[in-house]
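1. Take a look and give me a structure for this.
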Amino acid sequence: MATSIPYNSLFGYGLVNASAAVAQAIGQKCFADVPNSGGDNWGLDMVNAPEVWNRGYTGEGIVVAVIDSGVDYTHPDLDDNIWVNSDEIPGNGKDDDGNGYIDDIRGWDFVNRDNDPMDINGDGHGTHVAGIIAAEKNDFGVTGVALNAKIMPVRVLDSFGGTEADIAAGIRYAVDNGADVINLSWGGPFTSPEEAQAIQYAFNKGVVVVTAAGNDGGLQPVYPGRYATDFGITVGSIDRNHAMPYYSNHAGTTPLDYVVAPGVDVRSTFPGNRYESISGTSMAAPYVAGVAALVLSANPNLSPAQVENTLTATANSTGIRSASVYDGFFNLTSDDDYFEITPGVLADSPLGLRALEGNDWVEGSSESDIINGNQGNDLLGGNGGNDTIWGGKDKDDIFGDAGNDNLNGNIGDDFISGGAGDDTVRGGKDNDTLLGGSGNDQVFGNMGNDRLHGYATSGIEYDTLTGGTDSDTFVLGGFWGVSYQGAGHAIITDWEGELDRIEVPGNASQYSLSYSNLNVGSAANDTGIYLGTDLIAIIQDSTDVNFSRDFKFV
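-> Predicted coordinates for the structure are as follows:
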């Protein structure tokens, strides 16, 4: 764990700096600046990659495994930088290298159990990640951070996510077949012993593991990012103005190897010889994986721990803004303030926090806090404990984290995430995005065109989703897969046919609807939504539901 730069619970150690990291890896000072690349390569300028190329370090000889949805290895900006298994004879139907995988010339598909790790999911996720790491430097498209590194495609995700067994096997495959760096741009709220053991295996075998911190705006990373207390490094997202977006998970109060990198509107390779701009910590992590490849190309003798320490020790630290205390509450007195509460220092639990007008950041203690955002575009975090938070006016980002929280948005287009625990989430007026998180949650949209997320990936969970007035979208799946798959279900209490929508991944052929009394609400018939034979949601007291009109497949 790095100690030369102060650790911040929002941004960890700060923005990754390729120039400083590679210079430190070879015992030199930070390299001289070079002109910015500009345009679609603005992220390269932010992490100072061109300064490293100028000194001759380009990732040459380093293999980066992209363990994801696959990679379009035919893309003209990637095809010359795809790893090839030189110990395998193509097309002879034999396992020439004895690694247990027949004809794995360019990686492996653990979803379909074959040697074609092509990115076929439709979202282009793995291909986009691969381009950020190692797109070729040519006269078109984009350029990767480690422009001469090799990409090892390992497909473990389909449109519904991936299994723990496939993910763990994919990590071990990458380690055993020569990867120097592994990029994991996915995650979820629950720990997995299989995945944790595979990441530790990589660490012990000398492989650097880079993970995405998560996109639910939590006050700490999701898994596997949270394993960075011991193994690997996890990455949050910032935009080109060095501002952390609402969705990026923070570093958390428990120190771990966490840095930030560009992750908003990042343009990169996409299947079908295309390019797309995508946002998320999934895009930030490959910047750091690319920088790790540059570090290792300069000094291949570094251990994973030494690489991680180099990245954190040379990051550009961000400052902590000031606050003042008044009448048992923290009153944030400038327009853009941040304050983090330490339990037991300033007040007994429950701790009261009140922001003034302006755009404030308030993070509560691990106890049960009462936080009032007042006016302005506020970032309010409860941290641990059973917290009560009011957003006030304007556009607020509210995070409950652990504990049974009561979160209220009020006026403005708010983003509210309950985190772990049995939470009550209320959007208030305007168009809100509401996530219950893990636990048995009650989510109320109230007025406006709201997005209510039923978010459950393991364990038994029953959430109640009430949209309120106007046109609401009930989200039952996303990058994490299908919610409530083998894990309880959501109850949608106030369905309005022709106004409301259901959002799920995949296509209509994978789902079915039933119309019967499912013993929720009144004696009227309900609509059951099934993934195969698994009930994932009940629309209470309404059968006015059909796929063509009411479902959005993503």
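2. Please count neighbours and contacts with C-alpha atoms only from this point.
-> Fine.
3. And for residue 95, the neighbour number?
-> Residues contacting residue 95 under the criterion other C-alpha atoms under 10 Å number 16.
4. and it, what does it touch?
-> Shown in contact with residue 95 (C-alpha atoms under 8 Å, 6 or more residues apart in numbering): 88, 101-103.
5. who wins for most neighbours among these?
-> Neighbour tally across those (other C-alpha under 10 Å): the maximum, 23 neighbours, falls on residue 103.
6. which SS class is that one?
-> Following DSSP: H, G, I helix; E, B strand; the rest coil, we place residue 103 in the coil state.
7. Surely it touches residue 88?
-> Yes - taking contacts as C-alpha atoms under 8 Å, residue 103 lies within contact range of residue 88: 6.1 Å.
8. between the two, what contacts are shared?
-> Shared contacts of residue 103 and residue 88, defined by C-alpha under 8 Å, 6+ apart, are found at 95-96.
9. I'd like the next helix or strand past the strand or helix carrying residue 237.
-> Per DSSP states H and E, residue 237 falls inside strand 233-238. Per DSSP H and E, the first helix or strand lying C-terminal to strand 233-238 is strand 258-262.
10. helix or strand for the nearest residue to residue 279 once chain neighbours are set aside, which one?
-> Here the nearest residue to residue 279 in space, its sequence neighbours aside, is residue 264; by C-alpha to C-alpha, 6 or more residues apart in numbering that works out to 4.3 Å. Residue 264 belongs to no helix or strand when assigned by DSSP H and E.
11. How much space separates residue 264 from residue 186?
-> Between residue 264 and residue 186 the computed distance is 16 Å (C-alpha to C-alpha, to the nearest Å).
12. Quick check on the two: which one has the bigger neighbour count.
-> Ranked by neighbour count (other C-alpha under 10 Å), residue 264 and residue 186 place residue 186 first, with 26 against 22.
13. another one to check against the first:
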Amino acid sequence: MTITKPFYLSAILAFALVSCSAPKQLVSVDPAKIDTMPLKTTKITNKQLERWSHLDLTQDTIPGMSVDRAYQGILKGKKATKVIVAVVDSGIDIEHEDLQGVIWTNPNEIPGNKKDDDNNGYIDDVHGWNFLGDSDNEQLELTRIVKKGNDGSIQYENALAELKVKQAELEPQKQQLDLILGAEAAVAKHLGKSNYTLAEVKAIQTTEPGLLQSQNIIVQVMTSIGGDKAKFDQEIGNYKDYVYDQLNYNLNTEFNGRKLVGDNPDDINDKNYGNNNVIGPKKESAKHGTHVAGIIAQVRNNGKGGDGVASDVVKIMTCRAVPNGDEYDKDIALAIRYAVDNGAKVINGSFGKSYSPNKQWVFDAIKYAESKDVLFVHAAGNDAKDIDKNPNFPNDAEGTAPEFADNVLTVGALNYEYGSALLANFSNYGKVNVDVFAPGVKIYATTPNNSYEYLEGTSMASPNAAGVAALIRAYYPSLTASQVKRIIMDSGTPLNNTLVLPGENGGETKLNQVSVSGKIVNAYNALLLAEKMAKK
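-> Modelled structure (predicted):
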């Protein structure tokens, strides 16, 4: 899984350093007019933020996907067929209050009888399959390459060099984290409680150097995140997980997360592994997949959490194949094939990595999905890099070479602020290898144990686009996967703004310089175009 630095990291690092009778037309705003549209000067409300990806640029000056407009207009009163959307991810809390009604159930499997009733090779796969078994944490692929030893390849040399860089970057982060954690403990001990306020910390009177330093640290960090201690605890806890997961698992060449699975990950024919526990060994580790599923399918307008793009028309199939670290090519290839063979028409892949030793297995699976008319929607990645030059696997082309399959939609991430900061500052981009952009910053959706959170990443942009794809396939089932891909790309809202290029060095760019379409996903437009194509 492509690791996104927690959104609060910058603060911590700063411390350290239409009418039914009238014919409906595509929303086609002159790019020059879009550039001069008045920006939203009032702060976006919490209610808007919870579902900003459903709003409309021309009506709300918020660069959402016009989902509400689609439901209120073109979809009103229309009938749809249910579409299975496979979520290849970290697992899904299928018991979540806002997802229970949208989880796919295998109609040909008898639960709990320990038999493979449908003869698909998986025993009791009632809601999908867990290709990771009881495993949870994993190394990055580059760590695994280094662990295998020097085989004289350029891949090994590049992986070793990158591993050393990442380890070097991690050390000062660990030092500053430990400093903050130590300061927090010292302040809590002095005040005699852990749930203190910023005012109480500021009020500490001391001449003891160590406590004085701790006081200053906590004041600075709490101030930078708004002074809320509960938020401080949550964000420092998440930052701790981020740092120590890399230290203990992702970048640790001595760690062996695959031992719990019991298979040979380098043998694609060794398929007798995993289990049917699609949540995973613990619900908390299914956070990423649960959030992704919620973006697509959490129930609309029920007063809970956010709204799913396609909740009325989808069933979510769970394929657990993405650990806390990088996924194995074998698991992804088999998960894609499982989804295809069990009826999925859209597969969402909110994962990715820079190295793929057995990429051909995945490429073959993608081509298999194409042959069965299944759309694969994939996150572009969160490294703020040009993936035309720095690949993010899996992909559908090598560098700038022609695509080997026409069923892959690669999605970059948008910010909720219309203007120069429209592109998410972490999002990968590519004039050849990123097809379109969709909302991916501060997306509110389901998380385990009946909770809801804001998360960000191209991991969130991908299911937003996948939700639109599911709507098209549900309401216009005669259209092929390739047609759905082209519809989403062709019908998007074109923008000609000067934008800040993602990455530390920034620079100026335009949407058509960092994506194939030069557009942002627009569900209303996509469904209008789909209706037109379906009539043909």
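14. What's the match for the residue nearest to residue 279 of structure 1 in structure 2?
-> Matched across to structure 2, residue 264 of structure 1 falls on residue 441, judged by TM-score structural alignment.
15. Sort out which residues of stretch 216-230 of structure 1 are buried, please.
-> Across stretch 216-230 of structure 1, burial judged by 16 or more other C-alpha atoms under 10 Å covers 216-228.
16. Quick one: end-to-end length of it, please.
-> Chord length of stretch 216-230 of structure 1, first to last residue, is 23 Å (C-alpha to C-alpha).
17. now do stretch 263-280 of structure 1
-> 5 Å.
18. can you list contacts of that stretch?
-> Residues from elsewhere that reach stretch 263-280 of structure 1, judged by C-alpha under 8 Å, 6+ apart: 40-41, 43, 71-72, 75-77, 119, 124-125, 127-132, 135, 141-142, 214-215, 236-240, 245, 247-248, 281-284.
19. Take those residues and keep only those in helices.
-> Of the positions in the contacts of stretch 263-280 of structure 1, 43, 125, 127-132, 281-284 sit in helices, assigned by DSSP state H.
20. By neighbours, which of those residues wins?
-> For these, the largest neighbour count, defined by other C-alpha under 10 Å, is 36 neighbours, found at residue 130.
21. any idea how far residue 201 of structure 2 is from the counterpart of it in structure 2?
-> Using TM-score structural alignment, the partner of residue 130 of structure 1 in structure 2 is residue 293. From residue 293 of structure 2 across to residue 201 of structure 2, the span is 41 Å (C-alpha to C-alpha).
22. ok, now residue 351 of structure 2?
-> Separation of residue 351 of structure 2 from residue 201 of structure 2 (C-alpha to C-alpha): 41 Å.
23. What of residue 368 of structure 2?
-> Residue 368 of structure 2 is 60 Å from residue 201 of structure 2, by C-alpha to C-alpha.
24. same thing with residue 345 of structure 2?
-> As judged by C-alpha to C-alpha, residue 345 of structure 2 and residue 201 of structure 2 stand 55 Å apart.
25. The two: who's more crowded?
-> The residue with more neighbours, out of residue 345 of structure 2 and residue 201, is residue 345; 24 against 19, by other C-alpha under 10 Å.
26. Residue 160 of structure 2 contacts residue 142, correct?
-> Yes - using C-alpha under 8 Å, residue 160 of structure 2 makes contact with residue 142 at a distance of 7.3 Å.
27. Comparing the two, which residue is more hemmed in?
-> The neighbour comparison of residue 160 of structure 2 against residue 142 (other C-alpha under 10 Å) goes to residue 142, with 25 against 19.
28. excluding its backbone neighbours, what's nearest the more buried one?
-> Nearest-residue entry for residue 142 of structure 2: residue 159, 4.9 Å, with adjacent residues in sequence omitted and distances by C-alpha to C-alpha, 6+ apart.
29. That neighbour: what secondary structure?
-> Counting by three-state DSSP, the backbone at residue 159 of structure 2 sits in helix.
30. Go ahead and confirm it touches residue 148.
-> No - contact criterion C-alpha under 8 Å: residue 159 of structure 2 and residue 148 do not qualify, at 11.2 Å.
31. Can you pick out the residue with more neighbours from these two?
-> Using other C-alpha under 10 Å, the more surrounded residue of residue 159 of structure 2 and residue 148 is residue 159, with 20 against 10.
32. quick one: contacts for the more buried one?
-> 142-143, 145-146.
33. Can you list which of those residues are found in strands?
-> Among the contacts of residue 159 of structure 2, none falls in strands (DSSP state E).
34. and which of those is nearest to residue 78 of structure 2?
-> Nearest to residue 78 of structure 2 among these: residue 142, at 48.8 Å, using C-alpha to C-alpha.
35. surely that closest one meets residue 353?
-> No - judged on C-alpha under 8 Å, residue 142 of structure 2 makes no contact with residue 353 at a distance of 9.0 Å.
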